[in-house]
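A.B. asks: prediction below, plus the sequence it came from.
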Amino acid sequence: LLSRARAYVGPDTAVTHMAAALGIPTVALFGPSNPVKWGPWPKGCREDNPYRWRGTQKVNNVILLQGSGDCVPCMEEGCERNLQSDSACLQNLPTIDVIEALDGWLK
């Protein structure tokens, strides 16, 4: 099913990594996670590490959108440092940024 997708949008999960590895145009949503360590590997990427510490970035078939804030990436499990708390950097990620990234792949 995933291999037949025209594009994929998702958070830092295994499915996002699979989409990137399959070469599917992928919009990866990142908040508190460190993209240098956990960013999905773009298909055909030969670099040791394709991502910078922070910010929105495009490498091959992956657009990595990262929330803003001086604390990003904090590498915590939510702003209150527990799994039940929200991550403001993800909650405040502008929807228009996601739509524009996806639209760029689908044109």
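C.D. replies: Thanks, I have the structure now.

A.B. asks: drop to CA atoms for contacts and neighbour counts, all remaining ones
C.D. replies: Will do.

A.B. asks: check whether the nearest residue to Gln57 once chain neighbours are set aside sits in a helix, strand or coil.
C.D. replies: Nearest non-adjacent residue to Gln57, counting by CA to CA, 6 or more residues apart in numbering: Leu64, 5.3 Å away. Secondary structure state of Leu64, per DSSP: H, G, I helix; E, B strand; the rest coil, is strand.

A.B. asks: in addition, the following structure is provided for comparison:
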Amino acid sequence: MRASRDTVPLLVWSSLNNATKLSNGKCRKVKQWDEKAAVDDYIPEAQQPSVILIPGGFAENLQKFDSLHPNPPDPKKFLLSRPVLRRTVTHTYTYIGEDYGPCVAAVIDHSEKWM
């Protein structure tokens, strides 16, 4: 059954940027990113009241994939190592386990701002 405006007062969609567009065609095989981004394009056509959230990277993955390392001169700080990105690239992360649920709840609680 397809959801409609009549049954879903506000669609909260968690999305990703279109990798093909973002890379100017260099990254064409990031299917999950491009397919989620295609939904972003479809939602306005469906005239569905919606909020599209793009969380960036999952902060939990920094530890899971061994990307955080103690900074030897200052053990209270950590170094973030990402082999494919230059130092000048901005990194955005969301702590999915703790922050994303409350973010979605706030969007729903204040839906009059988005509709």
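C.D. replies: Structure's in. What do you need? From a predicted model like this one, the values you see are computed outputs, not experimental measurements.

A.B. asks: tm score of chain vs chain?
C.D. replies: Scored against TM-score structural alignment, normalised by the length of the first structure, the superposed chains reach a TM-score of 0.36; 61 aligned residues with a CA RMSD of 4.0 Å.

A.B. asks: pull the longest helix from the first structure.
C.D. replies: Scanning the first structure for the longest helix, with DSSP state H as the assignment, gives helix 95-106.

A.B. asks: buried set for that helix?
C.D. replies: Buried residues in helix 95-106 of the first structure, defined by neighbour count with 16 or more other CA atoms under 10 Å: 98, 101-102, 105.

A.B. asks: would you turn these into JSON lines with distance to Leu90 of the first structure?
C.D. replies: As requested, these are exported to JSON lines (distance: CA to CA, whole Å):
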{"residue": "Val98", "distance to Leu90 of the first structure": "11"}
{"residue": "Ala101", "distance to Leu90 of the first structure": "16"}
{"residue": "Leu102", "distance to Leu90 of the first structure": "17"}
{"residue": "Trp105", "distance to Leu90 of the first structure": "21"}
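
A.B. asks: sorry, back to before: now the angle from the longest helix of the first structure to strand 62-66?
C.D. replies: Interaxial angle, helix 95-106 of the first structure versus strand 62-66 (axes from the mean of the first three to the mean of the last three CA atoms, to 10 degrees): 180 degrees.
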